[in-house]
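**Q** okay, predicted coordinates and the sequence, questions at the end:
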Amino acid sequence: MAHSVKIKSIKQLTHDVKQFRVEKPNGYEFTPGHATEVSIDQEKWKDEKRPFTFTSLTGDEDLEFVIKIYTDHDGVTEALDHVKPGDHLIIRDTWGAIEYKGDGYVIAGGAGITPYIAMFRDLKTKNKLDGLHLLFSNKTEKDIILKDELDQMLGDRVTYVITDQKDTQYLKGRVDKELIKNQVDDFDKNFYVCGPPQMTEDISDILKECGASPDAVTLDDQ
């Protein structure tokens, strides 16, 4: 079922990532990690649907999405860069993209963090977040989405990896086999991986080589 919902606020989180808060229809429910297909409620765009995961929780007053804007694609996210509060989006039924299976490691690249924001927030409210560690790769420190909140929720269980900034205070380089072996102390845990397709594929292969069970590895491309 489709719902036209009003955009209540838009916040710039990084130079190319925005946070959208929209009305939540009555009775609209989902679980952390779930997604819906979103389109802009305008004649040109209403049938151009794209999947986005919720970063809000089902009990929140509003729905929230954190979306990376690709201005060079001339597509939906570029069009989202021009909508304003008061405009409407169309959302549809929810479906499972990511599901929490237990303690372990989240390995995310860039906008690949978005499916896990609601998971972290939900586990934080339940005091069950202590068993998750985050490896979060970005091009520069300024690209880190919701860094203050991640630091507050995860403390020393978050490791930032920076690929394209020479003077970074964090780990420099890519999330390769050496880095993963240095950061992961138990390959019998669950692994949640989300990022660009090549990164996701490479990390999946690395985890397999290191002895992680395929059934314990959740993969999602961004």
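**A** Looks like it arrived, so ask away. Please read these numbers as outputs of a predicted model, since none were measured by experiment.

**Q** C-alpha only now, for contacts and for neighbours.
**A** Noted.

**Q** name the next helix or strand downstream of the helix or strand containing residue 149, please.
**A** Counting by DSSP states H and E, the element that carries residue 149 is helix 147-154. Note on helix 147-154: by DSSP H and E, the next helix or strand toward the C-terminus is strand 158-162.

**Q** tilt between that next one and helix 147-154?
**A** Strand 158-162 runs at 150 degrees relative to helix 147-154, counting by axes from the mean of the first three to the mean of the last three C-alpha atoms, to 10 degrees.

**Q** another one to put next to it:
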Amino acid sequence: METEELPIQTTNSTVKHIVRILNVEDVTYNVKRFVTEKPKGYVFIPGQATDVAINKTGLEDKLRPFTFTSLNDWGYLEFTIKIYKGHDGITEKMASLKTGDELIIHEVFGTIQYKGSGVFIAGGAGITPFISIFRQLKLDDQLEGNTLLFANHNENDIICKAELSYLLGENCVNILKTPLDPNIKSGIIDTQLLAAYSGNKESYWYICGPEAFTFAMMANLEELGVRKQRIVIEQ
């Protein structure tokens, strides 16, 4: 969900929980993992998100949507968040948070949910809803038949690289636009690449990334004759 620094939004939701941050750690040079308390009875479907605010004066009503990367079985919540620096946005403020600080979370929402095996197309931080889905599928022994196409600028941008490789093996395909390693061929996710995975007409196609990326992927799939009913995006 957290694919770009979106405009600050407000909500009419009456569901609010103040949760303490239990741990903050770096995932990549510009991505952090936040582990927080989990309110009693708070549940979600892997792939879903919530609106989050920082519980500090003047920031309580400045919300951003973030995807859960934890699972319901865990006793805590986890958010894997890309930090956008340089324009005083919410994620930049979150970069300075530490253990003991508090967040405000709201009700659960989101339409990215697992419907069946297929191809997951992620652009950058758009991988986050897929992380919890893959973790749940691993627990349920249902990872077989799923492929990840993960687009990034270079190797340093790949979020949870080791875990995704472990979960999906050769079905985790990293596509790098400007790789640092000269032995890695550069590329993008285009119609030609997607055509190689479009043999099964019953496969689902899951897309998450910046808005322009999502629209481009949908156009590519439409060109390949994929039915809209088989495409899962955030509405």
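**A** Received, thanks. Since the structure is predicted, the reported quantities are computational estimates derived from the model, not experimental observations.

**Q** what's the TM-score once they're superposed?
**A** Remark: TM-score between the superposed chains equals 0.95 [TM-score structural alignment, normalised by the length of the first structure]; 221 aligned residues with a C-alpha RMSD of 1.4 Å.

**Q** in the second structure, what stretch matches the helix holding residue 149 of the first structure?
**A** Mapped onto the second structure using TM-score structural alignment, helix 147-154 of the first structure spans residues 161-168.

**Q** which residues sit against the matching stretch?
**A** Residues from elsewhere that reach stretch 161-168 of the second structure, judged by C-alpha atoms under 8 Å, 6 or more residues apart in numbering: 131, 134-135, 138, 143, 146-148, 172.

**Q** what do you get if the cut-off is 6 Å, keeping everything else the same?
**A** Residues outside stretch 161-168 of the second structure that contact it (C-alpha atoms under 6 Å, 6 or more residues apart in numbering): residue 172.

**Q** and the helix holding residue 149 of the first structure against the second structure, how far off on average?
**A** Superposed on the second structure, helix 147-154 of the first structure shows a mean distance of 0.6 Å to its aligned residues (mean C-alpha distance after the TM-score superposition for the first structure).

**Q** buried stuff in that helix?
**A** Residues of helix 147-154 of the first structure classed as buried by neighbour count (16 or more other C-alpha atoms under 10 Å): 150, 153-154.

**Q** strands along the second structure, start to end?
**A** 17-28, 31-37, 49-54, 64-67, 76-82, 102-109, 118-123, 147-152, 172-176, 204-208, 231-232 (DSSP state E).

**Q** got the buried residues for stretch 227-235 of the second structure?
**A** So for stretch 227-235 of the second structure, counting by 16+ other C-alpha under 10 Å, buried means 230-234.

**Q** centroid residue for the second structure?
**A** Most central in the second structure under C-alpha atoms, centre = their mean is residue 128, positioned 1.7 Å from the mean C-alpha point.

**Q** residue in the first structure paired with that one?
**A** Using TM-score structural alignment, the equivalent of residue 128 of the second structure in the first structure is residue 114.

**Q** if we can go back for a sec, just the strands of the second structure: most buried one?
**A** Among those, strand 204-208 has the highest mean neighbour count (mean count of other C-alpha atoms under 10 Å), at a mean of 25.

**Q** and that one, what other elements does it pack with?
**A** strand 118-123, strand 231-232 (3 or more C-alpha pairs under 6 Å, 6 or more residues apart in numbering; DSSP states H and E).

**Q** so which bit of the first structure is that strand matched to?
**A** So strand 204-208 of the second structure sits over residues 190-194 in the first structure, by TM-score structural alignment.

**Q** tell me roughly how far that stretch lies from the second structure on average.
**A** Averaged out, stretch 190-194 of the first structure is 0.4 Å away (mean C-alpha distance after the TM-score superposition for the first structure).

**Q** give me the residues contacting that stretch.
**A** 104-108, 112, 216-221.

**Q** and the residues you listed as a markdown table, adding distance to residue 58 of the first structure?
**A** A markdown table is the format used below for the contacts of stretch 190-194 of the first structure (distance: C-alpha to C-alpha, whole Å):
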| residue | distance to residue 58 of the first structure |
| --- | --- |
| 104 | 24 |
| 105 | 24 |
| 106 | 22 |
| 107 | 24 |
| 108 | 23 |
| 112 | 21 |
| 216 | 26 |
| 217 | 25 |
| 218 | 22 |
| 219 | 23 |
| 220 | 21 |
| 221 | 23 |
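
**Q** counterpart of residue 52 of the second structure in the first structure?
**A** Under the alignment (TM-score structural alignment), residue 52 of the second structure maps onto residue 38 of the first structure.

**Q** find the nearest non-adjacent residue to that match, please.
**A** Of all residues not flanking residue 38 of the first structure in the chain, residue 91 sits nearest, at 4.8 Å (C-alpha to C-alpha, 6 or more residues apart in numbering).

**Q** what's the one you found aligned with over in the second structure?
**A** Match for residue 91 of the first structure (TM-score structural alignment): residue 105.

**Q** just residue 12 of the first structure next, same as before
**A** Per TM-score structural alignment, residue 12 of the first structure is aligned with residue 26.

**Q** list the contacts of the spatially closest residue to its match that is not a sequence neighbour.
**A** Nearest residue to residue 26 of the second structure, sequence neighbours excluded (C-alpha to C-alpha, 6+ apart): residue 32, at 4.5 Å. For residue 32 of the second structure, the contact set (C-alpha under 6 Å, 6+ apart) comprises 25-26, 80-81.

**Q** go again using 7 Å as the cut-off
**A** Shown in contact with residue 32 of the second structure (C-alpha atoms under 7 Å, 6 or more residues apart in numbering): 24-26, 80-82.

**Q** same check, this time on residue 214 of the second structure
**A** Contacts of residue 214 of the second structure were listed using C-alpha under 7 Å, 6+ apart, and they are 207-208.

**Q** so what corresponds to residue 91 of the second structure in the first structure?
**A** Under TM-score structural alignment, residue 91 of the second structure pairs with residue 77 in the first structure.

**Q** its match contacts residue 70, correct?
**A** Yes. Assessed by C-alpha atoms under 7 Å, residue 77 of the first structure is found in contact with residue 70 at 5.8 Å.

**Q** more neighbours, the two?
**A** The neighbour comparison of residue 77 of the first structure against residue 70 (other C-alpha atoms under 10 Å) goes to residue 77, with 20 against 16.
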